[in-house]
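Q: Got a predicted structure plus its sequence, pasted below:
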Amino acid sequence: MSTQDTTPLDVERIREEFPILSRRVGGDVTTPGEGPGDETPLVYLDNAATSQTPDRVVDVIADYYRSYNANVHRGIHSLSQEASVAYEEAHDRVAEFVGASGREEIVFTPGTTEGMNLVAYAWGLAELGPGDEVVLTEMEHHASLVTWQQLCKRTGAEVRYIPVDEQGYLDVDAAAELITEDTQMVSAVHVSNTLGTVNPIADLADLAHDHDAYLFVDAAQSVPNRSVDVSDLGADFLAFSGHKMCGPTGIGALYGREHVFEEMQPYLYGGDMIRKVTYEDSTWEDLPWKFEAGTPNIAGGIALGAACDYLDDVGLDRIQAHEEQLTEYAYDRLTEFDDVEIYGPPGDERGGLVAFNVDGVHAHDLSSIVNDYGVAIRAGDHCTQPLHQKMGVAASARASFYLYNTREEVDVLVDAVDEARQLFA
């Protein structure tokens, strides 16, 4: 029997923890928050790019700088000891959040992109060569696609792509043919930041492991809004970013199986990641510090742990259910217009975003018009240029939802889109 708790969120109470959502925007604003044109309530629907941060997480950052600001692992004085304990416990908290076995499997990075690059260069440079293959999906974010593409150019390995069908689903049958004995790494996005597609990661893991390949999961769009367990997924590596999950910018985490991390050489060299240094050679510190050279983002790491606490307190199952309900509602409302094209699976089979275009209206113009209604959405290729080329468009508009959004905000978006349709009719 399911143990999921999908009781409705108290969205109004949640919104009180995010003061920025009370802002009014628009007009000729020269000073943020103080311009004379601040007269339209903010409708923030750009959560796939960056979520907002609740007071309790902001307070954790402020408390670090006000109360125990010091470098970690560098001193025996009280402030350094307090900072070190808090920073190390944050690793433990993040490990628990994604089902890792312990802090040894969690490396703090500036975000998903550097997590990708860490594995590509610390593992890939040593392991890949001519005749080897890296298998990606056609819906990969540039953080994955460009990283593996360029590494394969350097090593002589080949990149192969699992196709996406016309509805935005991954072709799993093609994946079974593409993943072979020559495959060394499969890298797949968990939830597409353009299509909203939720990919069958566990199936891809089985295919990869059947051929002794590793699976890297880009979980930037899934860890913030659903329960993610690295063991259930079968992930060998998994990366995500704090700024998409109610945490600060400039911090993220990379999960890696401990025995694989042990075999890998460091990606960055410098202070804190070393055990012993002589003029002739160096040895490395234990995991995870082996991969965290220099002074880390201490406040960000501690706040990332606090963001995990916050999301667990609200309830990830409830957040996922709320997001999916809003997404299906937005999908249904937008499909009322016969000149709006939505990309990806049906509204009840996707993550919490909708990417779309209005016939005759460029996505950038659409974003500008809805901004006049106070609605913040994304416009562009969403770091998926090849996917947009496959879809036959240069750009799309994207509305993405989170725990503090409401159906009424979706209605404001739809009214604004309708206004754009009429202006360009």
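A: Yep, it's here. Residues are numbered from 1 along each chain as shown.
Q: Every contact and neighbour count from this point should use C-alpha atoms.
A: Noted.
Q: And the residue nearest to residue 425 when sequence neighbours are not counted, how close does it get to residue 420?
A: Once flanking residues are discounted, residue 425 sits nearest to residue 360: 7.8 Å by C-alpha to C-alpha, 6 or more residues apart in numbering. Separation of residue 360 from residue 420 (C-alpha to C-alpha, to the nearest Å): 10 Å.
Q: Repeat that for residue 374.
A: According to C-alpha to C-alpha, residue 374 stands 14 Å off from residue 420.
Q: Between those two, which has more neighbouring residues?
A: Neighbour totals were compared for residue 374 and residue 420, and residue 374 leads with 25 against 20 (other C-alpha atoms under 10 Å).
Q: Any idea how far stretch 300-313 is from the middle of the chain?
A: Using C-alpha atoms, centre = their mean, to the nearest Å, the mean C-alpha position of stretch 300-313 is found 15 Å from that of the whole chain.
Q: and what of stretch 85-94?
A: 20 Å.
Q: what's the answer for stretch 341-350, then?
A: 19 Å.
Q: likewise stretch 231-246?
A: The gap between where stretch 231-246 is centred and where its chain is centred comes out at 8 Å by C-alpha atoms, centre = their mean.
Q: Comparison target below:
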Amino acid sequence: MDVRAIREQFPILDQEVNGHPLVYLDSSATSQKPVSVIEALDEYYRLYNSNVHRGVHTLGTRATDKYEGAREKVRRFINAESTSEIIFNRGTTTALNTVAWSYARSNLSEGDEIVITYMEHHSNIIPWQQAAKATGAVLKYIPLQPDGTVTLEDIRATVTKRTKIVAMAHVSNVLGTINPVKEAAKIAHENGAVIVVDGAQGVPHLKVDVQDLDCDFYAFSAHKMCGPTGIGVLYGKRALLEAMEPVEFGGEMIDFVGLQDSTWKELPWKFEGGTPIIAGAIGLGAAIDFLNEVGMEEIHEYEEKLAAYALKQLRTIEGLEIYGPEERAGLVTFNLGDVHPHDTATVLDAEGIAVRAGHHCAQPLMKWLDVTATARASFYLYNTEEEIDRLVEGLLKTKEYFGDVF
């Protein structure tokens, strides 16, 4: 993988921040965008900006072809069986809420169980809390091992015949843990439950095959995979989606509207009410083209090397505590002694290094780690070992600046 050539395709990386060359280590929050994605968005607005599906004029036809072409690109990218299983929406949060509102509330009864883990992002906790409150279901948590992983034994011990939904992150946005989704799906199905996967940190970094995983629902966002903000995907098995009711009503998702009742369009459009996120979908399609050109296996292997290098180098810093397992996705979450992670991030920013600090929308996990917040450096295909060296240098300067707390 030619990282130098890849970096040249990301114009935002060629700048200085606070007098230093930018080191962007916050791709788990949002990734940067290559020129091809930026140009695809520009081309849509410049050359064929129009609404989709409704018009027969040339611009409308072009926009519709590009929009639906992006759906086919997503289908191939995650190996869904049909484009009818690909629902465009605002992102992972919207996708998970759609399942919690439409599927969960129609299929849960008092005493049924929803099973999740302590490492979930708030977007994969709160919708299930609300579904449990609305239906009388019970929310249960799979315990974590000391290194922040889950075992199949613990999954089997937590999932029972009363379990109706298992919801799990493919990759933890804090620990970098890659969860055994395929095996968890098998356990869920053996107990008559469905599995919902938060793939926000999975799809950008792993080659995902939803049919091989046998997941029932899979959610992800474009902006974490080199695409634009405001667009995401809900994959669902066709039979499940067909049985679900829409959660948003209005134009585009209807078949026939009468004075007292209405009927819905077929999949996937019954879940895409109103004018869809046309430019976003086209940008997502361009991002998929870019990632396919590089190769998802190559991206994953490269990020594994970066993570291993980062762990090795960061462990040379006395007083730095690292959270999560040895084998992980491309991120490292840490605390530098008693320095608050916001202070750590502020000093690093003065050196031109962008990291994330806070609870990372994972407060139950912070409580499990017995911390209030952490700092996180997350890597993507455009990062380098030299940038990790810059991070180490920045942390040593941070340690020197706050020397009185060590």
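A: In hand now; what should we look at? Small disclaimer: the values here were computed from a predicted structure and weren't measured.
Q: TM value for the aligned chains?
A: The TM-score (TM-score structural alignment, normalised by the length of structure 2) is 0.98; 403 aligned residues with a C-alpha RMSD of 0.8 Å.
Q: that older thread, per the alignment, the residue nearest to residue 425 of structure 1 pairs with which residue of structure 2?
A: Matched across to structure 2, residue 360 of structure 1 falls on residue 338, judged by TM-score structural alignment.
Q: How about residue 248 of structure 1?
A: Superposed on structure 2 with TM-score structural alignment, residue 248 of structure 1 falls opposite residue 228.
Q: go on, residue 304 of structure 1?
A: Structural alignment (TM-score structural alignment) places residue 304 of structure 1 against residue 284 in structure 2.
Q: What of residue 22 of structure 1?
A: Per TM-score structural alignment, residue 22 of structure 1 is aligned with residue 14.
Q: Also residue 175 of structure 1?
A: So, by TM-score structural alignment, residue 175 of structure 1 is matched to residue 155.
Q: Same check on residue 110 of structure 1?
A: Under the alignment (TM-score structural alignment), residue 110 of structure 1 pairs with residue 90 in structure 2.
Q: For its match, which non-adjacent residue is closest in space?
A: residue 231 (4.4 Å).
Q: Ok, residue 294 of structure 1 next?
A: residue 271 (4.8 Å).
Q: Show residues contacting stretch 81-100 of structure 1.
A: Stretch 81-100 of structure 1 is touched from outside by 64, 68-73, 75, 101-103, 105-108, 223, 227-231, 253, 255, 298, 301-306, 308, with contacts defined as C-alpha atoms under 8 Å, 6 or more residues apart in numbering.
Q: nearest spatial neighbour of residue 351 of structure 1, skipping sequence neighbours?
A: Residue 351 of structure 1's closest residue in space is residue 196 (C-alpha to C-alpha, 6+ apart), at 4.7 Å.
Q: what are the ranges of the strands in the stretch 301-406 of structure 2?
A: 320-323, 331-336, 353-354, 356-358, 374-378 (DSSP state E, counting those that start in this stretch).
Q: So which of those strands is the most surrounded?
A: strand 374-378 (a mean of 26; mean count of other C-alpha atoms under 10 Å).
Q: That strand vs structure 1, average distance?
A: Compared with structure 1 after the fit, strand 374-378 of structure 2 shows a mean deviation of 0.2 Å (mean C-alpha distance after the TM-score superposition for structure 1).
Q: show me what contacts the closest residue to residue 331 of structure 2 other than its chain neighbours?
A: In space, and not counting its chain neighbours, residue 331 of structure 2 is closest to residue 378: 4.0 Å by C-alpha to C-alpha, 6+ apart. Counting by C-alpha under 8 Å, 6+ apart, residue 378 of structure 2 touches 25-28, 330-332, 355.
Q: what's the answer for residue 380 of structure 1, then?
A: 363-364, 394-397.
Q: at 7 Å what do you get?
A: Going by C-alpha atoms under 7 Å, 6 or more residues apart in numbering, residue 380 of structure 1 touches 363, 395-397.
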